[in-house]
Structure formats: structure tokens, C-alpha cells
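Asker: This is a predicted model, with the sequence first.
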Amino acid sequence: MILEKLTVGTFQENCYILGDEASGTGVLVDPGDEAVRIALAVEQTGLEIEKILLTHAHIDHVGAVAALIDEYGCPVLAHRESEQLLEQLPTQALMMGLRFGKVPELDGYIEDEEELEVGNLTLRALYTPGHAPGHLAFYLESEGVLLSGDALFAGSVGRTDLPGGDAGQLMRSIRERLLVLPDTTVVHPGHGPQTTIGNERSYNPFLQQGGGIL
């Protein structure tokens, strides 16, 4: 397996290049900014990008999507509920004093528990809303890897004060969909460093009794 992280843009978002060395096929997960830098990193891996996967459609996770569609001619996939956020990207940008260019469209929807093949790798989509409508995490059981998007971070959880956020829903998503994974599962989040499920179960203050939430 090839798994490379690029931390991009003003919001320091983690974009992931994930691929299967045997077949030479790969995907991009959450290309948030710096399309040229992402494309150069893909070139170094030698992978052929066959699709772009989105954990959710906040502006910091999709900023480079349109440019990379032009580069690779590949489909963009996300949960159906993410479509409303994509349509609101210009508004998201204005709220942050930014401007947004071309709004990408989804070419297909990813359902909860759907299995996505990347060469010989299998990603299982886990519906984990709360931070954003339609939020997904991607679990590679064979590799013990979870791409958690903005649901779960090292020592923290996703904020819920943006439109469509729901604190109670987020905590249910984390406890019922993510913390049930093996403790050794390596978590690669949408921001910040990697961690493990076991470490977050034991030490994340937001997951302890009485823990608060953003």
C-alpha cells in the first residue's frame, strides 16, 4: 500500500494519496488546495489516479478538486448529503472572506458500508455525520488504517458550530462507528498528526466522561 499525506492550504488540511503498488492504481482523498503540488506528489508515486473521494465538502477539503478533475479526468465521489455543501461553497468562502472558483460536481454517491476497490485494496465507507452532513470515514481493514476526515483527531474531535453540524450526532458517530474498530487501527485525520483508535479511546478528553465538544 502507498499512503502519502500532504498538508495543504491556509487551513493546513491533510490530503491523502492512497494506492495499490501491485496494480499501480490510486485515489485522492480530500484534495483541499495546492492542486499542482498534489499532482507532482502523485507523479512521484507513479500511481494512476482513478477517482477522487471526499470525506465531506467543507471548503478546506475540496478546493483543489476542480483542477484535479481536469488533470486526471476521474470521477468525484462522496455521500449524497455532501451535495448540499458543494452547492454552498461560494457562501462558505464568503463567510471566511475568501472567493471560490469552479464548484465541482459529484459523479456518483457513496453509501454507508459501501466497499470501494482501489486495485487490491478495499476501502469501507463509514457514515459518520455530525461535523458535516454526509461525512464519511474510509476504513482499510486489511491495513489497519482509517481515514477519519474531520470526525476524529488526535486529542480532539470535529467542530460542530458550522452549518449542518450536530454535536450529539458527531459523538454517536465516533462511538458507534469509529471506536468499535480495533485499538491498533491507525487514524489518519483531516488535520493534524496521526493517532490510533486505542489512544483516542483512552486519552482523548472529548471522549471521556463529561468531556466537552467544540
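Answerer: Done, it's in.
Asker: alpha carbons only for contacts and neighbour counts from here, please
Answerer: OK.
Asker: Show me where this protein has its helices.
Answerer: Assigned by DSSP state H, the helices in the chain fall at 35-45, 59-62, 65-72, 83-87, 89-95, 167-173, 197-203.
Asker: highest average neighbour count across these?
Answerer: helix 59-62 (a mean of 24; mean count of other C-alpha atoms under 10 Å).
Asker: I'd like the distance between D33 and H188.
Answerer: 18 Å (C-alpha to C-alpha, to the nearest Å).
Asker: go on, V29?
Answerer: Computed as C-alpha to C-alpha, the V29 to H188 distance reads 11 Å.
Asker: next one: C74
Answerer: 24 Å.
Asker: if you count what's nearby, which of these two comes out ahead?
Answerer: Taking other C-alpha atoms under 10 Å, C74 and H188 do not tie; H188 has more neighbours (27 against 15).
Asker: which ones are touching the more buried one?
Answerer: Applying C-alpha atoms under 8 Å, 6 or more residues apart in numbering, we find H188 in contact with V145, L146, L147, S148, G149, Q194, T195.
Asker: Please compare the first structure with the one that follows:
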Amino acid sequence: MHVIIEPVTAFAQNCSLLICEQSAQAVMIDPGGDPQQLIALTTKQGCKVVKIILTHGHLDHVGAAKELAEYFQVDIIGPHHDDQFWLDALPQQAQMFGFNAAEPFLPTSWLVHQQRVHFGEQELEVRHCPGHTPGHVVLISHQDKFVIAGDVLFKGSIGRTDFPKGNQAQLVSSIKQQLFDLPDGYVVYPGHGPITTIGDEKRHNPFLSGRFG
């Protein structure tokens, strides 16, 4: 699988384009904004977007989802249903974060824990990882040994938990139960910032080693 990370929005949110090299089918994960930039990326790659997937309901991760779903004529899937309140509150989020006006929308379907998402010859495992938001999910490719982590886990840090319904203890528990059972070599593609690995975060992340957590 070919993984392309394209930062979008003023928050440098990492939109992920996953391309099945055998079929050229692709999924776009967390298109938070800059839709024309993302359309140009898919044109350059010569791939066919067949799904848009959302890890959670924050505006910098979902802001261009509806427009791109209409452009590509595809479904939006995810996040977990517990993040519906964030999607319902998109107008308020736009005001809070200084984004252009955003309208509420619902995905075509919600994601659930241990669901499998398929495209081309690829499979992604869904794991529910609440804490940053109650409905946050991560997506794992066991074939290619990587995690699309959204705002759950970062290089040397973890997601914020000071938003409504955030919970730091729950987030730490989600990481340790749902991510740290993966082999150390799995690559982590976070929602912001540089990539890391499960092993590096087990060993060095101060929020998960007891120094801050």
C-alpha cells in the first residue's frame, strides 16, 4: 500500500491518502480542509478514491469531507457514533477555531470497534479509542504494519483532552489497550506532526511512561 500524508488547514492536519497499488483504489482519511489541494493530489497520483473515512468529529479532520464526497461520489464512513455531537456542532466549531462556516452533516455509516474496512486488495481494522473525543477510532493495516492514529497518539505526546467529553485517563487506557498491543515496528501516522512507531512511543512518550500520565 502507498501512504501519502498531505497536511491541510492552518492546523497542519495530516490528511492520509491510502492507495492500493494493485487496484489503484484509494481511501482518503480525515480531509479536514483545502479540498482543491486534495483533489489535485489524487489527480497527480492517478488513483480512484472509493471511500472517505473520518477518525473523529473535529473540524480540522472533517471540514472538506462533505464537499469531497460529493465530488468523488463516494460514501463518508466514520467516526464512531459517539462523535455525532461534534458533527452536529460544526458551525460552532468553525467559530471556535476561526474556520470558514461549516454545515452539520452525518456520515453514510458509523464505524464500530473491530470492524474491517476494505478497498482494492487492502483491509483496515477499526479500533475504538475514546479519550480525545468519545467516538474516536484508529485504523490499522496489519498487511503493511501501520496505524492511522488521528489525534489519539503523537510523536512524544497524546491528544488533547480539554474539549467537551475528553478524558485523559480514558485516552491513556485506549492507547495502552488498543495500540500498545501492536508490535513495536508498526508505524504510527498521527493527525498532526511527524510519524513515529509503536515501539518508540512505548519507550519514550512521557505521557505514557508515568512521567505525565
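Answerer: Happy to help now that I have it. Only a predicted model underlies this, so the values are computations on that prediction, with no experimental measurement involved.
Asker: Any idea what the TM-score is?
Answerer: Comparison of the two superposed chains (TM-score structural alignment, normalised by the length of structure 2) gives a TM-score of 0.96, and 212 aligned residues with a C-alpha RMSD of 1.1 Å.
Asker: between the helices of structure 1, which gets nearest to E113 of structure 1?
Answerer: Taking C-alpha to C-alpha, helix 167-173 is the member of the helices of structure 1 nearest to E113 of structure 1, at 13.4 Å.
Asker: matching residues in structure 2 for the closest one?
Answerer: Under TM-score structural alignment, the alignment places helix 167-173 of structure 1 onto residues 168-174 of structure 2.
Asker: Verify the contact between E115 of structure 1 and A125 for me.
Answerer: Yes. Counting by C-alpha atoms under 8 Å, E115 of structure 1 sits close enough to A125 to count as a contact (6.4 Å).
Asker: returning to what we had before: CSV for the contacts of H188 of structure 1, including distance to G119 of structure 1?
Answerer: Output for these, formatted as CSV (distance: C-alpha to C-alpha, whole Å):
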residue, distance to G119 of structure 1
V145, 16
L146, 18
L147, 18
S148, 21
G149, 22
Q194, 24
T195, 26
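Asker: Just the buried ones from those?
Answerer: Neighbour-count burial (16 or more other C-alpha atoms under 10 Å) applied to the contacts of H188 of structure 1 gives V145, L146, L147, S148, G149, T195.
Asker: isn't the third one right up against H135?
Answerer: The reference is to L147 of structure 1. No. Between L147 of structure 1 and H135 there is no contact under C-alpha under 8 Å: 11.6 Å.
Asker: ok, E115 and A125 of structure 1, which is more surrounded?
Answerer: A125 (24 against 17).
Asker: ok, so what distance separates that one from E114 of structure 1?
Answerer: A125 of structure 1 sits at a distance of 5 Å from E114 of structure 1 (criterion: C-alpha to C-alpha).
Asker: For G158 of structure 1, give me its contacts.
Answerer: Contacts of G158 of structure 1 (C-alpha under 8 Å, 6+ apart): H131, D150, A151, L152, L170, L214.
Asker: Where neighbours are concerned, which of the residues you listed has the most?
Answerer: L152 (31 neighbours).
Asker: Map that residue onto structure 2.
Answerer: For L152 of structure 1, the residue aligned by TM-score structural alignment is L153.
Asker: Y72 of structure 1 too?
Answerer: Aligned counterpart of Y72 of structure 1 in structure 2: F72 (TM-score structural alignment).
Asker: how much space between the residue nearest to that match when sequence neighbours are not counted and L111 of structure 2?
Answerer: Once flanking residues are discounted, F72 of structure 2 sits nearest to V49: 6.7 Å by C-alpha to C-alpha, 6 or more residues apart in numbering. V49 of structure 2 sits at a distance of 19 Å from L111 of structure 2 (criterion: C-alpha to C-alpha).
Asker: Turn the contacts of G158 of structure 1 into CSV, columns for distance to K5 of structure 1.
Answerer: Listed next are the contacts of G158 of structure 1 as CSV, based on distance: C-alpha to C-alpha, whole Å:
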residue, distance to K5 of structure 1
H131, 21
D150, 15
A151, 17
L152, 16
L170, 24
L214, 25
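Asker: that older thread, in strands, which of the buried ones among the contacts of H188 of structure 1 appear?
Answerer: Those of those mapping onto strands are V145, L146, L147, S148, G149, T195, per DSSP state E.
Asker: ok, the last one touching V186?
Answerer: Same thing as T195 of structure 1. Yes. Between T195 of structure 1 and V186 there is a contact at 5.9 Å, judged by C-alpha under 8 Å.
Asker: Run through the strands of structure 2 in chain order.
Answerer: Going by DSSP E, structure 2 shows strands at 2-8, 13-19, 25-29, 48-53, 75-77, 116-119, 122-128, 137-141, 146-150, 153-154, 157-158, 187-190, 196-197.
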